[in-house]
Structure formats: C-alpha cells, structure tokens
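**Q** I'll drop the sequence and a predicted model, then ask my questions.
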Amino acid sequence: MKIEHIALYVKDLETARNFFVKYLGAKSNEGYHNLKTSFRSYFLSFDDGARLEIMNKPEMPDFPKEFARTGYAHIAFSVGSKEKVDALTAELKVDGYEVVSGPRTTGDGYYESCIVAIEGNQIEITI
C-alpha cells in the first residue's frame, strides 16, 4: 500500500502551484476546472512519484492555522543533502518566506528547516 496523493485547499491556486514548481521541482498538470461548482485543482508530481493535489473553491473560508493543533502539521520534502537544505532555506528566506525553525538537527536526528510557505501552512525541508 502507498499514499496515492495528499490534497491541500488553498485560496491562491496559482501562487501555490508556482511555489511547488519553483522551489521543490514539482511538475504540474494542466489543471481541472468544474464550471458548475467553480472547483479548480492541479496535480503536482515529484520525481519520486509522490503527488500533491492543490485545490480551490472561491467561497471557502480561510481560518488561522496554529502550529500546535490537531490535523496535518506540515508536508516534508527531502532534498538530498544538508547543503541543499541550507541553500533552499536561505533562498526561501531571501524571497520573504518565514523560517520558523532551522536549519538544525532535531532531537530525533533529522536535519531540517521549517518554513511557513503556503497560506500559513508549514513546509519542512529535510535531507
């Protein structure tokens, strides 16, 4: 068994799509638009076969996202090396994204950083 894909609702579909393509190497499909419901989505594919669906419906509320809450906490991306974690974290910081932790080695041995990147949602960058 494997996870087929993870889905994330966003308010700004194009900004979210561009983030994953630019910084994390995602490849995007052409998108889907249901004219009846105004639902839109993109499937983003990554080199290892993982897929992320980003979705939007215009009338959705956008509630604050506390870091310590129930539900999904973050999406983690492995970039392959400590140097790549450092470089991508620095690039994201320069581009205005909030670095909330790291780069650092955690108590359980991960080398990682955590960025607030998509509308208050966290992206973790690991080796």
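**A** Cool, got the structure.

**Q** alpha carbons only for contacts and neighbour counts from here, please
**A** Fine.

**Q** which parts of this protein are strands?
**A** Counting by DSSP state E, the segments of the chain that form strands are 6-9, 27-28, 32-33, 40-45, 51-56, 74-78, 98-105, 111-118, 121-126.

**Q** now distance to residue 15 and mean neighbour count too, for these, in CSV please.
**A** Conversion of those to CSV gives the following (distance: least, Cα to Cα, whole Å; neighbours: other Cα atoms under 10 Å):
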stretch, distance to residue 15, mean neighbour count
strand 6-9, 12, 14
strand 27-28, 13, 18
strand 32-33, 16, 13
strand 40-45, 12, 21
strand 51-56, 11, 20
strand 74-78, 17, 14
strand 98-105, 16, 16
strand 111-118, 8, 20
strand 121-126, 13, 21
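
**Q** what about versus this one:
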Amino acid sequence: MSVSVKVKQQIIERDGGWCLMMLPGCLGEAQTAHHRANRGAGGSSVLDHPANLCAVCTVCNGLAEDANAITRMDLIHRGLRIEKAATNEATLARAIATPVEAVDGERWYLVSATERMHVSEAMRP
C-alpha cells in the first residue's frame, strides 16, 4: 500500500505548498510527500503515517536517499530525515517526536495529514 493522492495533497497543503528540503536543483513548489524515515524496498505501511511525511518537490525527493554525508546530516538536523529504529513502530514514534524545520526556520510537529503544531505550542504546560 502506498500513500494516496488525497493524503499527498493534504500533506503538501499542510506544509505550505513549498518543498521543505531545498536541495540543489530544488523546484521550490512541492509536488509529493516524502517519507522522512524511508520505507525501503516495500517496508511497512506503518511508516505511511502523516507524521512521517513532509512536502517536497520531485527533484529533492529523488536526491534525498542518495545525499552525501553533509546533506544527510543537515536533513536529520532539520527533521526531514529520520534514522530507522529497531522496529517500524519505534521509527514512527521517533518521527512523531521529531519536529521538521520549514524553509523560514520555524519548527513544527507533524500531527496529521492536515495539522501541524508549532514547537512553542507543544512546550506550553
């Protein structure tokens, strides 16, 4: 099972319509949803959860997995790449707990396909 077109569209809208990665050659406008923790060769659909998806352009989506070490570390730092844990469920928990950094430097938790929460809101008692 893959992410539906409807969910991809919701992710793009949730994330403001712009590619969050902005790698060299970026098209700017997001066209798809990127798995922050890669499903790999058909991996678990658990990782299709909206908290593990972010809006990107097709160029950046293609470059992300083969990125050099410096770019990879930047993507991890910005929450746009999640390293795999021992299980897919633990990897998803890591994605839920890791905010993404938008192009304007703001950081957001990805709550659902249509909702995100600014980190400052999450820190309130």
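**A** Yep, that arrived. Being a predicted model, the structure only gives us computed values, none of them experimental.

**Q** give me the TM-score for this pair.
**A** Here the TM-score for the pair of chains, by TM-score structural alignment, normalised by the length of the second structure, is 0.31; 70 aligned residues with a Cα RMSD of 4.7 Å.

**Q** in TSV: the strands of the first structure, plus distance to residue 92 of the first structure.
**A** TSV is the format used below for the strands of the first structure (distance: least, Cα to Cα, whole Å):
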stretch	distance to residue 92 of the first structure
strand 6-9	20
strand 27-28	19
strand 32-33	28
strand 40-45	20
strand 51-56	20
strand 74-78	14
strand 98-105	8
strand 111-118	8
strand 121-126	11
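
**Q** nearest to residue 21 of the first structure, out of these?
**A** If you check each of those against residue 21 of the first structure by Cα to Cα, strand 27-28 wins as the nearest, at 6.2 Å.

**Q** what's next to the closest one, contact-wise?
**A** Under the criterion Cα atoms under 8 Å, 6 or more residues apart in numbering, residues 17, 21, 42-46 lie in contact with strand 27-28 of the first structure.

**Q** nearest to residue 114 of the first structure, of the residues you listed?
**A** When these are compared for distance to residue 114 of the first structure, the smallest value, 18.1 Å, is given by residue 21; criterion: Cα to Cα.

**Q** so for that closest one, what's the nearest residue that isn't a sequence neighbour?
**A** If you skip the residues right next to it in sequence, residue 21 of the first structure has residue 27 as its closest partner in space, 6.2 Å away by Cα to Cα, 6 or more residues apart in numbering.

**Q** with residue 7 of the first structure instead?
**A** Spatial nearest neighbour of residue 7 of the first structure, excluding adjacent residues (Cα to Cα, 6+ apart): residue 53 at 4.5 Å.

**Q** please report the distance of that neighbour from residue 118 of the first structure.
**A** In this structure, residue 53 of the first structure and residue 118 of the first structure are 13 Å apart, going by Cα to Cα, to the nearest Å.

**Q** now residue 93 of the first structure
**A** Separation of residue 93 of the first structure from residue 118 of the first structure (Cα to Cα) stands at 14 Å.

**Q** same deal with residue 126 of the first structure?
**A** To residue 118 of the first structure, residue 126 of the first structure is 17 Å away according to Cα to Cα.

**Q** what are the buried residues along stretch 82-97 of the first structure?
**A** 82, 85-86, 88-89, 92 (16 or more other Cα atoms under 10 Å).

**Q** ok, residues contacting that stretch?
**A** Contacts of stretch 82-97 of the first structure from elsewhere in the structure, counted by Cα under 8 Å, 6+ apart, are 23, 79, 98-99, 103, 111-113, 115-117, 125-127.
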